[in-house]
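Asker: just need the structure, nothing else, for what follows:
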Amino acid sequence: MPSQRLSVVVTRRLPEAVETRMSELFNVELREEDRPLTRDELVDAMRRADVLVPCIADKIDGGMLGQAGERLKLIANYGAGVDHVDVATARQRGILVSNTPGVMTDDTADMAMALILSVLRRVPEGMAVMQQGNWAGWAPTAFMGGRVGGKRLGILGMGRIGQAVAKRAAAFGMQVHYHNRRRLHEDIENALEATYWESLDQMIARMDVISVNCPHTPSTFHLMNARRLKLMKPEAVIVNTSRGEVIDENALTRMLRAGEIAGAGLDVFEKGREVNPRLRELQNVVLLPHMGSATREGRIEMGEKVLINIKTFADGHRPPDLVVPSML
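Answerer: Here you go, the predicted structure:
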């Protein structure tokens, strides 16, 4: 790249410290209004940028990339997941894609445990009664949930976040089980005291809690489909802090309404902000607005990774967090 400062276009508001540093390093176009860009606005942003900094809410498909022109050379995604970007088409057009892996591991694992606790112990129901002023006092059979210790936890996807969930679950006395594309090394398995299941179906049928921690790829779309959800025990619960597309949300909703699954904790949804309205009606469901990585520390670290990726690229080197299609 030439020596002049890169033109960087950011699609959403970022933490102030990140925006300040970005402005010092590059010719940056920041957002004043914190709303998702429309499709046409995204295409226009790509046409005038050397580097685009999008986030998960920005769907960038092949058709949009075809309209981007020749200027765009790097999509420095603010976030670890890149399923919203057509990475293969980007690479074909000479556009690199980077992400921010690793910085949200602990934060997302914390949220997975928070959802497990909230669903099993019926925390939102108790909060609602107190906030509405309807508490009639302690009673022996009121708000009885399930004990966390001793429960079998089945982790779907044993990468960094899945392993962090396993460590937390073990501290609560849960039995850790997992299914993964590849079995972990024996030393890691032993350290986590985790039991591997080659058959996802067999694991699902025996667990008390399922935690979804795998990325969204073509092979994981609706991995938890209606057939697999029906394998779950009626008293089991499922939590998802990964990607909504991994679960067939309509099938899950039907089974929760019918009492065929005891509960669910969801931080992500199949259609983004369009949450199935029937889910909101259920007391045995905890819904959160994609808060898994929402810590001040994590969001600043994500921004720092974006800055390093752009600066490395500007210096003529490969971004350290370059995403290639074979990784997906």
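
Asker: switch to C-alpha atoms for all contacts and neighbour counts from now on
Answerer: Fine.

Asker: quick one: contacts of the longest helix along the chain?
Answerer: If you go by DSSP state H, the chain has its longest helix at helix 296-314. Residues outside helix 296-314 that contact it (Cα atoms under 8 Å, 6 or more residues apart in numbering) are 1, 6, 14-15, 17-18, 22, 51, 53, 74, 76-79, 98-100, 103-104, 107, 293, 318-321.

Asker: repeat the analysis, applying 7 Å as the threshold.
Answerer: Contacts of helix 296-314 with the rest of the structure, by Cα atoms under 7 Å, 6 or more residues apart in numbering, involve 1, 15, 18, 22, 76, 78-79, 98, 100, 103-104, 318-321.

Asker: mind listing which of the residues you listed are in helices?
Answerer: 18, 22.

Asker: farthest-separated two in the contacts of helix 296-314?
Answerer: Spatial extent of the contacts of helix 296-314 (Cα to Cα) is set by the pair 1 and 104 at 30.8 Å.

Asker: neighbour count winner among these two?
Answerer: Neighbour totals were compared for residue 1 and residue 104, and residue 104 leads with 23 against 12 (other Cα atoms under 10 Å).

Asker: next step: the contacts of helix 296-314 restricted to strands.
Answerer: Applying DSSP state E to those, the entries found in strands are 76, 98.

Asker: the residue nearest to residue 284 when sequence neighbours are not counted: how many residues sit nearby?
Answerer: Nearest residue to residue 284 in three dimensions, chain neighbours excluded: residue 263, at 4.8 Å (Cα to Cα, 6 or more residues apart in numbering). Using other Cα under 10 Å, residue 263 has 26 neighbouring residues.

Asker: this one next, for a side-by-side:
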Amino acid sequence: MHHQAMAQDKPYALISEVSEEGYIQEAVDVIKPHFQIITHQEFLQDPDCLSSRIQALFLWDNKPALEPSLLRSLPALKVIANGGVGIDHLDVPHLNSLGVRVSNTPHVVSNATADMAMGLLLASARRILEGHLASVDPNTVRLPRNLMGVEVTGSTLGIIGMGHIGLKIAQRGRGFDMKILYYNRNRRSCEDEQTVGALFCENMEELLKQSDFVVLAVNLTPETTGLIGLKELSFMKPTATLVNVSRGPVVDQDALVQALQKRTIRAAALDVTYPEPLPRDHPLLRLPNVIITPHAGTDTNTTTVKMVQMMVDNALAALGGRHMPSEVKPL
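Answerer: You can find the predicted model right below:
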């Protein structure tokens, strides 16, 4: 009896689903002690009973989709805790006007995303995917000796967006003795620059012209949408590689296809596209000098659990009327 009473005391939280597509079990175990978990499916089966009880919504991979109809059916909602840093899919002023506070999960995603950036960079530079496919191909008689790659050690790494993730990427680049350039809205402190050995570029053109690898690590905003277009790609070296671990719309995809086809740049390695996934007939999928991964930058057990823990901390703070560790305020 006592246990049931305690369960009833827990606030209700709406999540997408528990599965490979949604929340891993380890993440659910983080939520369970604090919230009565309702999956979207359960909610749709009994909205009348549940709508007035749900106070928190945990948004993972932008699911459940924040349709106006869903928001209207959650009158008791007080907080939306978003998994991930990017909140370009959330209308924060509108949500705040409904009395809903919003949070994200900065910093905890930085290591995994920086690792992914380096993984894509290395795989593209050393043609690891092509080498693997040739090595496992049943028709291979003689292993290819013509997979000439690009030397990463000692090359120039240009980072566009020097936030928490950008700094982690620079730190890793330093381990490869790379020369590190960065472009950011605001220059970082001398201390930060010295810690990762990074040189500030006053303008993006300067960085693009010098870099062997350009890594995008910016937030998606109106200013960064289409940040890399035909002009920017034309500034890059023909031997350079573009790596994107930020958001798909930061790059003008049509311009990228053109640059890759004409070999204006050597290659691209993308963890993000728009849309995701790309239509199966999209030209990017047929180019030999592209690697694409399925927006998996934060997909490790360690980082997922840290993200969900932060979502829980934010939601509990909001429900308790306290300061939230990472509340998103309207710009």
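
Asker: quick one: the residues in the first structure that stretch 297-315 of the second structure pairs up with.
Answerer: Mapped onto the first structure using TM-score structural alignment, stretch 297-315 of the second structure spans residues 292-310.

Asker: could you do stretch 155-175 of the second structure as well?
Answerer: Under TM-score structural alignment, stretch 155-175 of the second structure corresponds to residues 151-171 of the first structure.

Asker: centre of the chain to the matching stretch, how far?
Answerer: For stretch 151-171 of the first structure, the separation from the chain centroid amounts to 15 Å (computed by Cα atoms, centre = their mean, to the nearest Å).

Asker: list the buried residues for that stretch?
Answerer: 151-170 (16 or more other Cα atoms under 10 Å).

Asker: cool, stretch 172-188 of the second structure as well?
Answerer: Within stretch 172-188 of the second structure, the residues that qualify as buried are 172, 173, 174, 178, 179, 180, 181, 182, 183, 184, 188, counting by 16+ other Cα under 10 Å.

Asker: now do the same for the last one: its match in the first structure.
Answerer: Pointing back at residue 188 of the second structure there. Taking TM-score structural alignment for the superposition, residue 188 of the second structure sits opposite residue 184 in the first structure.

Asker: mind listing the helices for the second structure?
Answerer: Counting by DSSP H, the helices of the second structure are 2-9, 25-31, 40-45, 47-50, 68-72, 92-97, 110-125, 128-136, 164-175, 190-196, 204-210, 230-235, 253-261, 301-319.

Asker: could I get those as CSV with distance to residue 291 of the second structure?
Answerer: CSV is the format used below for the helices of the second structure (distance: least, Cα to Cα, whole Å):
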stretch, distance to residue 291 of the second structure
helix 2-9, 47
helix 25-31, 29
helix 40-45, 34
helix 47-50, 43
helix 68-72, 36
helix 92-97, 34
helix 110-125, 7
helix 128-136, 8
helix 164-175, 19
helix 190-196, 27
helix 204-210, 20
helix 230-235, 17
helix 253-261, 12
helix 301-319, 23
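
Asker: quick one: closest of those to residue 281 of the second structure.
Answerer: When the helices of the second structure are ranked by proximity to residue 281 of the second structure (Cα to Cα), helix 253-261 comes first, at 13.0 Å.

Asker: residues contacting that closest one, please?
Answerer: If you take Cα under 7 Å, 6+ apart as the criterion, helix 253-261 of the second structure is touched by 229, 230, 233, 265, 266, 267, 283, 284.

Asker: wait, what's in contact with the residue nearest the centre of the first structure?
Answerer: The centre of the first structure sits closest to residue 242, judged by Cα atoms, centre = their mean, with a distance of 3.4 Å. Shown in contact with residue 242 of the first structure (Cα under 7 Å, 6+ apart): 212, 213, 214, 215, 268.

Asker: which position in the second structure pairs with it?
Answerer: Aligned partner of residue 242 of the first structure by TM-score structural alignment: residue 246.

Asker: which residue, other than its chain neighbours, is closest to that match?
Answerer: Distances taken as Cα to Cα, 6+ apart put residue 217 closest to residue 246 of the second structure, at 4.9 Å, once the chain neighbours are dropped.

Asker: isn't the one you found right up against residue 166?
Answerer: Yes: the pair residue 217 of the second structure / residue 166 is scored as a contact, 5.8 Å apart, by Cα atoms under 7 Å.

Asker: how much space between the aligned residue in the second structure for residue 253 of the first structure and residue 189 of the second structure?
Answerer: Residue 253 of the first structure maps onto residue 257 of the second structure when the alignment is built from TM-score structural alignment. According to Cα to Cα, to the nearest Å, residue 257 of the second structure and residue 189 of the second structure sit 36 Å apart.

Asker: more neighbours: the two, which one.
Answerer: A count of neighbours by other Cα under 10 Å puts residue 257 above the other of residue 257 of the second structure and residue 189, at 20 against 9.
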